[in-house]
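Participant: with the input below, show me the fold.
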Amino acid sequence: MATTQHYMWAAGHFILLISALRYLLATVLFRGPSPWWYKTAFTGALASYAIVCQKSLGTPQFNYAWFTRSMADENVQYLLLALFWWTSKPIALALVPYAIFSLFHALTFSRTTLMPQLLSQGPPATAGGPPTPHPVQKKLQNWVKANYDTAMKAVAYTELLIMLRVLLGAVTFQNSLLSPVFYAHFLRARWYQSKFTQAAIVQVNLRIEGYVRAPGASPVAAQVYDRFKAVISRWAGSIIAPQGAAAGARRQ
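Facilitator: Got it, this is the predicted structure:
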């Protein structure tokens, strides 16, 4: 039985998804999207992620152990990032990862909680067992399973594009100078925690390597890129492409 808190969590994701789609559609169609939809989308994100963080971490405690544990939690990282975006000048691309996450959460909530109340369930497969889900629920479950990895790869690449966007935005004064700094720390955490982010970075690195080391390319380009990687590696505390991640990326 879904609790009130669970419904509030789902409501946050539905609000995020609908508002993000409205804002992104207006952006794509050059219709001058209202910042209200942007704020509303991240308000939904803040509500949903706050509920998840409270459930996983409990009441905030003012001690180092709790702080360390919370900062290592992916949901806390996305909660803090959502708060940062909520207080910053709108960047449409920032909505995309959250919208993808919310799409899968909304579909799963619909399948497991809403559809059993709206669609007729089949007889139990075994005596005393739960009712058999409606065929629509099964199709939805299969779609989510089949497309989850692809969606997470899309999130990883989009998050790298956001890094490029905020870097260019800082140079052209379209966003604050703090944005690339804050977002770089977020990506550093994703590097350690997400195999999809690791694979995306490995693939981007290989693609750039192909350009800067191509026959006829200026050796200066390779030298500059090598120095850039060295700086990033020292800052991140690891080499740019661990053997495991690189091998996994090449197999994909």
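Participant: from here on, just use CA atoms for contacts and neighbour counts.
Facilitator: Noted.
Participant: number of nearby residues for residue 83?
Facilitator: For residue 83, the neighbour count with other C-alpha atoms under 10 Å is 15.
Participant: ok, it to residue 143 distance?
Facilitator: 31 Å (C-alpha to C-alpha, to the nearest Å).
Participant: next one: stretch 153-163 to chain centre, how far?
Facilitator: Chain-centre distance of stretch 153-163: 8 Å, with C-alpha atoms, centre = their mean, to the nearest Å.
Participant: kindly report the same for stretch 41-56.
Facilitator: Per C-alpha atoms, centre = their mean, the centroid offset for stretch 41-56 relative to its chain is 14 Å.
Participant: buried ones in that stretch?
Facilitator: For stretch 41-56, the neighbour count (16 or more other C-alpha atoms under 10 Å) marks 41-53 as buried.
Participant: now do stretch 192-202
Facilitator: Buried, per 16+ other C-alpha under 10 Å, within stretch 192-202: 195, 196, 197, 198, 199, 200, 201, 202.
Participant: go on, stretch 141-157?
Facilitator: 144, 151, 152, 153, 154, 155, 156, 157.
Participant: helix, strand or coil for residue 31?
Facilitator: coil (DSSP: H, G, I helix; E, B strand; the rest coil).
Participant: for residue 89, same thing?
Facilitator: With three-state DSSP as the basis, residue 89 sits in coil.
Participant: mind listing what it touches?
Facilitator: Applying C-alpha atoms under 8 Å, 6 or more residues apart in numbering, one finds that residue 89 lies in contact with residue 175.
Participant: repeat that for 10 Å
Facilitator: Contact partners of residue 89, counting by C-alpha atoms under 10 Å, 6 or more residues apart in numbering, are 35, 38, 39, 174, 175, 176.
Participant: please give me the structure for this one as well, since I'd like to look at both together:
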Amino acid sequence: MASTPSSNKTTPSKSNASTNPTRSSGKTDWVSLFQTLHFAWFLGHVLTLLGGLGYLLTIRSSGAINSFFYNAVFVGAVESFGVLLFQSYTNKTLSLKPLDLLALENIQYFAIAALFLTILPHIAIAVVPFTLFSVFHALSYTRSNILPLLNIPATATVSSKIADFVKTYNDKSLFLVSNFEFFTLAIILVKALLFRKGYWIAAAIYTVFFKLRFEKSIFLRSVVKSWEARIDGLVSHPSLNVAVKSNWVQVKKLIRTYGGKPILATTASGSSSSNPSTPQKNE
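Facilitator: Coordinates of the predicted model:
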């Protein structure tokens, strides 16, 4: 589970509250909120969410605006995951052993977001997982931290609808994320085989990321198995050339031979049941 951005709330001083207690107290609560790492984490997700929406709206454009929104997605992701890693480091809960670092979801997503921002090719669907994460994190933070300061109780309709939405669609979104990660890998590998510029490096990097996620995420393992079954069904069709079937069998054998050994031997059977970068309130 991810580290928790602490709230670091401060108590309003008596002198500030003497003239207008209600207004002063409310203002101080907002200022205190803005000063927390938790809020900085939230801002990263807001940036990612706005970047994802802007990228979707400008997807038909190949100009600077579209690139700006693409980069905004990963800047926000680097910031939000970076906040958690920074807090883990300062709290001395972050192990600096290489295998321990590789096992952390926050490290995995921080690294791949930073690489998409800097050296990896522009891949449209790569923005989707980060945008989906941010939808749920931003909604959860708004319900837990923003609405109370607006004097909207947890029993209010808007708060209840947010809670129901997150509860209903969180796991479904993780399956969707896993599918997009699978498609991202497929696109990268196909373009690498076509010798597109930069894609062999991208294939090496993203394959490692995908393997680490596969070892940690029950959702990704389920997605891979479902697509394997679909392809098995397609190649088993009687009208398909026998050579295609044979090649598919060889491909699966190669994948199991060279990709079957876990990178994280002690966590290969681990599972992921929540969005990475999920804060646990630690007042």
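Participant: redo the buried residues of stretch 141-157 of the first structure as a markdown table? Include distance to residue 138 of the first structure and secondary structure.
Facilitator: Below are those laid out as a markdown table (distance: C-alpha to C-alpha, whole Å; DSSP: H, G, I helix; E, B strand; the rest coil):
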| residue | distance to residue 138 of the first structure | secondary structure |
| --- | --- | --- |
| 144 | 10 | helix |
| 151 | 19 | helix |
| 152 | 21 | helix |
| 153 | 24 | helix |
| 154 | 24 | helix |
| 155 | 25 | helix |
| 156 | 28 | helix |
| 157 | 29 | helix |
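Participant: how distant is whichever strand or helix holds residue 56 of the first structure from the center of its chain?
Facilitator: Secondary structure from DSSP states H and E places residue 56 of the first structure in helix 35-57. Taking C-alpha atoms, centre = their mean, the mean C-alpha location of helix 35-57 of the first structure is offset from the chain mean by 13 Å.
Participant: mind reading off the mean deviation between that helix and the second structure?
Facilitator: With mean C-alpha distance after the TM-score superposition for the first structure, helix 35-57 of the first structure departs from the second structure by a mean of 1.7 Å once superposed.
Participant: for that helix, packing partners?
Facilitator: In terms of contacts (3 or more C-alpha pairs under 10 Å, 6 or more residues apart in numbering; DSSP states H and E), helix 35-57 of the first structure is packed against helix 4-28, helix 64-71, helix 74-87, helix 95-109.
Participant: out of those, the one nearest residue 243 of the first structure is which?
Facilitator: Residue 243 of the first structure sits nearest to helix 74-87 of all these, at 23.8 Å, using C-alpha to C-alpha.
Participant: run a quick neighbour tally on the alignment partner in the second structure of residue 92 of the first structure.
Facilitator: Alignment note: residue 92 of the first structure maps to residue 124 in the second structure; criterion TM-score structural alignment. Other residues lying near residue 124 of the second structure total 12 when counted by other C-alpha under 10 Å.
Participant: so residue 124 of the second structure makes contact with residue 61?
Facilitator: No: judged on C-alpha atoms under 10 Å, residue 124 of the second structure makes no contact with residue 61 at a distance of 11.9 Å.
Participant: which neighbours do those two have in common?
Facilitator: Residues touching both residue 124 of the second structure and residue 61 (C-alpha under 10 Å, 6+ apart): residue 55.
Participant: now distance to residue 233 of the first structure too, for the helices and strands packed on helix 35-57 of the first structure, in JSON lines please.
Facilitator: Below are those laid out as JSON lines (distance: least, C-alpha to C-alpha, whole Å):
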{"stretch": "helix 4-28", "distance to residue 233 of the first structure": "34"}
{"stretch": "helix 64-71", "distance to residue 233 of the first structure": "21"}
{"stretch": "helix 74-87", "distance to residue 233 of the first structure": "21"}
{"stretch": "helix 95-109", "distance to residue 233 of the first structure": "25"}
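Participant: between these, which gets nearest to residue 245 of the first structure?
Facilitator: Per C-alpha to C-alpha, nearest to residue 245 of the first structure of those: helix 74-87, 19.6 Å.
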